[in-house]
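Trainee: Just need the structure, nothing else, for what follows:
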Amino acid sequence: MKKFQIPRASGHSSRPSPSDTETVDPLVTLAMLGRGWRVILAALALALVAAGLYLTMLATPRYVARATVILDTHRTEVVDFNGVVDGIRGDADELNSEVEVLRSRGLLNRVVEALDLVQDPEFNPRLASPSWLDRGLSLLRPARPDASPQQIRDATTTALIDALKVRNLPSSYVFEIAVTSEDPAKAARIADTIAQLYIRNQIEVKFEATETATSWLTERVGMLKQELETAEGRVKTFNTQSPLISATALGALEVQLKDIRDRLSRIRHERDARETYLGALSEAQGAGDKRAAAADPALDRIAPDDQAGFDARFAALVAQAEADLLRAEDQIAALETSEVALQGQISRQGEDMIELQQLSREAEASRMLYEFFLNRLKETSAQNGIQQADARILSQAVIPDHPASPRRGLVLGLAAAIGIVAGIALVAARELRNTAFRTARELEAASHTLVMGQIPLLRAHARPEMLRFLLNSPGSPAMEAVRNLRTSLMLANVDAPPRVILTTSALPGEGKTTTAIALAVNLAASGKAVLLVEGDLRRHTLGEYFPGLARGAGLASVLSGQVELEEAVQHDAESGLSLLIGDESTANGADLFASATYRHFLEEARGHYDHVIIDTPPVLIVPDARIQAQAADAVLFAVRWNATTQGQLDEALRMFETVNRPVTGLVLTQVDMAKMRRYAQDRSDLRYGSYAAYGAAE
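Mentor: The predicted structure follows:
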């Protein structure tokens, strides 16, 4: 028999994963979010409720008060003295340093003392009542030892540091002091106190520095005074013990020494001349030589014949020359003695002068240093009490009207965002976990088998009501879908339309029986003789759809030869169907369907009816359907919409392939038409197969 069927690859491919696709269709994503709007809305509502509970019951409103101080780099000096502590220049390093001073533990310790924050439970957690969570944790951890007063104070200061933020406003000398507290008035009070103590601290630092400098200068001036007095005493003692020493007297001695040296040089020259003269006189022998050597006019006037007078005069000249030479020698000796004495005196006075000058310079240096420190001491002492701070309060803190945290808008916005994201994540997770089928396109892509029809969900509370609906609503979307299924099935093989049609499914409750009854009713309505066979010998549900059927011989009785086919078949006048119900049998159903009797039964049924529709048990439960399918012309496999999973479908189709009898087509049953529109990827999905008829009607 020729079958019209989409080729199937070996093995069943699973639904395409995100990694198998190169891009994500935004329309598909939007459709998925649209389908899960209830989940997203529920997550959003839950998040907003949680945020509301947090804001109203758990969150503690906290207020921020801000005070500002400004550095005064151009200060007016009361007196024009150089301060002991330099003012602030205002460069980046100093601005950052002042920020740290404002946040320093030393300054905040004083704030804790001034405001007695140790007694405030907000800053001293040991005073606060423990929460239920803390009580529970205290049972699990060892008890803490009692804290010392210093530890409590340090913990309070740490809490204040955590509540404080100090920043330098950009491009300015202004510092903002922001304090966070549960009490707005307390926050403003703490901010103002920090600013005031910061200003006071600057004055105290300068005052302490001035006091320290004054004390040191006083001590240093006393020491310098003693050193000056000692130096001046040494000068005075030296002047007392030494002769009068001055530069003038020393200059006079040097002039006197020069005069002596000049006289000594002259006398030595005269002595040398007299020695030469005396030598010439002594060497002269004759009268002429003596006259020439003596060069004396008186000697030249003596007559040559007056020898006695000549000799007397020559002797007198020799004696006079010797006397003059001796006198010159005496003068030279005296002058040399005076020169030596005067040189010694000048040398001694020069050394004394140098020592005196050294002592005088030392005394003068001590005097200058003493006077400098004394003046600095007076300036520093004059600065006591007139110190100015390098900063001033620009604006005091204002008590805030509204809490800074929690920010209700931000919390609610964040909660809404978290709720939406969580809802989207839940929807995405649900979509990823769900391997059921929602469109014919998905079903065909996953099974590689033709989807011949899509049967909508029948809103019937009982099985007889469903039969009434099929009979009384021939123009309903459901019956239009059944007619499309019949058309697809009959046209699957135009040359030999199927007469024995078998319906089955993977598991119970997937719409195979409803599909069999609807198809049988539709065929009967078209004037065909139809035999509806209940091929499930274990569960007898066909009678629930047809309450008027008598419980008696059925399919098992016919196959066992107990009754003839005509005797077992019952007729339903309203639907025009012939029905062969299932009955109890001691024989195994699989053995009965595998026997030649079953094939003979079908041949006999073909001779009496145009179509034989067999409703078989689920494939994954019992093997009956696979055995009965061997003698059927067509096998319709029911797949419940959004319920039958990929794994169940793959396993059921594989089991048919193991007996070399693939199914003819799939039927998507119990389709929720309203929801299916949300799962459709495009408009073609809405017109796919038989959905167009009842989809348009809806």
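Trainee: okay, CA-based contacts and neighbour counts for the rest of this
Mentor: Noted.
Trainee: ok, which stretches of the stretch 251-400 of the chain are strands?
Mentor: With DSSP state E, counting those that start in this stretch as the criterion, the stretch 251-400 of the chain has strands at 391-395.
Trainee: To compare against the first, here's the next sequence to fold:
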Amino acid sequence: MRLTDLLSLLWQRKLPLLLAAMVAGVLGFVATKAMPVRFTSEGLLLVEARDQAIPELNQIAAAQPLGMQRIRTEADILRSRQLSADVVRELGLDQKPEKEGFGAAIGALIAPVTEWVRDSVASLMSTGPESDQVPGAAPLDKVALAVEGLQKNLSIGVSENSNVVVVRYTADTAEESSNVVNALMGRYINQEVNAKRDTTMQANEWLTERLNVLRQEVDSADRRIQEYRERTGLLETSQGSISTLQLGEQQNRVAVARQELARAQAALDSALRSGGRGSAASEALSSPVVQSLRDREAEIGARAASMAQRLGRNHPDRLAAEAELRDVQRQIGSEIGKVVTSLRREVDAARDRLAEAQSSLTSTTQTARTGAQAEVGLLALTRDADAKRQIYQTFLTRAEQTRMASAQFPLARVISPAVAPYRPSGPPASVVAVFCAFVGLFIMGGILVLRRLTHGAFNSVQDLVQLTGIQNVGSLPALGRGRRNKMPALVLDQGQSGIAETLRALRLNMQSVAGGGPANTVLVTSSAIGDGKSTVASSLARLSAADGLRVLLIETDMRRPQLSQIFGAPWPGRSIEAVLNGETRLEDAIQVDERSGLHVLLSDRSSNNPQALIESRQFAELINRARREYRLVILDSPPVMRVADAVVLSQHSDAVLFAVGWERTSRTVVMEAMRRLPRSMRARMATVMTRVRPGRLDPLGYYEGYAKSSAPDLKRLPAPGA
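Mentor: Below you'll find the predicted structure:
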């Protein structure tokens, strides 16, 4: 169902909707006023999610959950039955008198019925007279009843990402509601403080016992270390035992001696490899004398080489330079020999020092090995004593923290105590009345929509064709109130309009409905009054006559004739009743429409038995003559569901045009009306949907028109025999 259809349905049924809203609103207002007055108080409790700082305390008390889990755990504790029972006893809620008022009155009224039902069920379930009473039944516990009532009216609220717990309680009086909330929060905090104090005391006792045992173990470990030292004779300093220090010193001496020997040997090997000549010796031996001689050798060599190029082989200057060069080289060799001899002495001295250091290391190592086992035992005893001393210090610290924990504040505190409300809880009666009115409105609207969906009228051509199985030849729009009889005039004033073009298409489509032959006689009927059949018949007949066809419109609805409102009252004594009774001739009774040239045979409602006239031989002869003399004969019949005239008239028709009002007649009535027509006529039947809202016209069965000019005046056809 479209939104427009829904709004149209609700507007058409506005009176039942308003009535349902008023009744529901009044009932809601009365029920709210009759209910007892209730008061609700609220208190806020902050639960601090702090971690337990004492691990040993968790060995006795269960570890508290963290985060939202912790908050919900505390909320469950607030809902506990034991806490509620303590509040009931503290405030004396079990001594409250029974409630009076509307609820009590209703309970008193239904109490006999409830008692009778209970006795009846008990008698049916009992197996003998001994089962009427339960032996040893416990008396009614008022405290238990009061606890159940408190928990039923108690509300504990928590929210995500918040440590605040909201405590609400609803009672008959404002004082009781606030007292219960404050007493519940106070009891909860006291219970937490007492539990924390008891846990702390148990932890202190356990830690004290454990400290005494650990102190004894530390003292015993210290005594074993002292006895071991005396027995083994081990001497120690702050840096370790003496033998260990001596061994380290000797190892350092051996390492230093080895480094000196390696350095002296390297220098000697470098000098020996150079053979006392070349740059390698100069780099290995850093003697200043050798360096000076090397510089002089280079200078003399350069001068001798220059003279060799300029002077002859036996030149005195050249010979003197060569002799000087040989002398310098002999000096360099002498100096290098001295350096090599010195390096050999240093290597021998380094070997002696290394041998001495290794001898001392061997002696010290033998001495250290004798005390190694004793040091291992001492180290084991020392580690054991240190471990026990550390455990003792840890427990001593925890004991101090446990003593301080007893003086800490509780993990929950009241941040907003409950106060007595000055206004009853719940919405006002006016708000409840408005809400109930809206609920009643929605329920009634739902009933109307459901009724429309199950037993509603047709609101689309697709549904009409699908449910009836009969083809549709067109849809005509609604013209609004006061214009129902304006369509026959509109098709003449606006001959090229959408309505006129749709009627022309309807006339052509009726030719195919008649089973292949010409649809000379068309019966226009409907299922109920108000579907627009007379409007369709007169408009189709007028437009066809204006288009040049010879058309006769016969008013066969002799019980409630409607065509006189369009074409005027029939002439006295010249009606269809007079023709069928033989009082006048057909050509004298036919009236000619001046605007279209349509021939009309009207009814003056003078017959007491119209169905007998329709079933008469004269009517059959009238139809046969009309078939011969007119191109199109249209019969306007009564509704099918009112009288059986349409069933009789269908026997004289080539086709039946069934008018269905849009969202007017129920589907069940339309289907029943079509079923009452002869089965042989179903193949020659077509539907036309009338009074369709312009926005819901079927585009496949309605023509929008192509021009706005009026139809031209045509030459009107005279009456038969005129």
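Trainee: Residue 496 of the second structure contacts residue 705, correct?
Mentor: Yes: Residue 496 of the second structure lies in contact with residue 705 (C-alpha atoms under 8 Å); the separation is 5.8 Å.
Trainee: Counting neighbours around each, name which of the two comes out higher.
Mentor: Higher neighbour count among residue 496 of the second structure and residue 705: residue 496, with 19 against 15, using other C-alpha atoms under 10 Å.
Trainee: Which residue in the second structure aligns with residue 326 of the first structure?
Mentor: Taking TM-score structural alignment, residue 326 of the first structure has no aligned residue in the second structure.
Trainee: Number of residues surrounding residue 326 of the first structure?
Mentor: When neighbours are counted by other C-alpha under 10 Å, residue 326 of the first structure registers 15.
Trainee: Also residue 665 of the second structure?
Mentor: 20.
Trainee: so who does the equivalent of it over in the first structure touch?
Mentor: Using TM-score structural alignment, the equivalent of residue 665 of the second structure in the first structure is residue 644. Shown in contact with residue 644 of the first structure (C-alpha atoms under 8 Å, 6 or more residues apart in numbering): 436, 437, 506, 510.
Trainee: most surrounded residue in these?
Mentor: Busiest of the contacts of residue 644 of the first structure [other C-alpha under 10 Å] is residue 506, holding 25 neighbours.
Trainee: which residues touch residue 498 of the second structure?
Mentor: For residue 498 of the second structure, the contacting residues are 702, 703, 704, 705, 706, by C-alpha under 8 Å, 6+ apart.
Trainee: switch the cut-off to 6 Å
Mentor: Applying C-alpha atoms under 6 Å, 6 or more residues apart in numbering, we find residue 498 of the second structure in contact with 703, 704, 705.
Trainee: count of residues packed around the first one?
Mentor: By the measure other C-alpha under 10 Å, the count of residues near residue 703 of the second structure is 21.
Trainee: Please identify which helix or strand holds it.
Mentor: Using DSSP states H and E, residue 703 of the second structure sits within no helix or strand.
Trainee: can you check residue 525 of the second structure too?
Mentor: Residue 525 of the second structure is part of strand 521-526, with elements assigned from DSSP H and E.
Trainee: what does that strand correspond to over in the first structure?
Mentor: Using TM-score structural alignment, strand 521-526 of the second structure pairs with 500-505 in the first structure.
Trainee: what's the mean distance for that stretch versus the second structure?
Mentor: Its matched residues in the second structure lie on average 1.7 Å from stretch 500-505 of the first structure after superposition (mean C-alpha distance after the TM-score superposition for the first structure).
Trainee: Run the chain-centre distance for that stretch.
Mentor: Distance, stretch centre to chain centre, for stretch 500-505 of the first structure: 64 Å (C-alpha atoms, centre = their mean, to the nearest Å).
Trainee: contacting residues around residue 543 of the first structure?
Mentor: Residue 543 of the first structure makes no contacts at all, as judged by C-alpha under 6 Å, 6+ apart.
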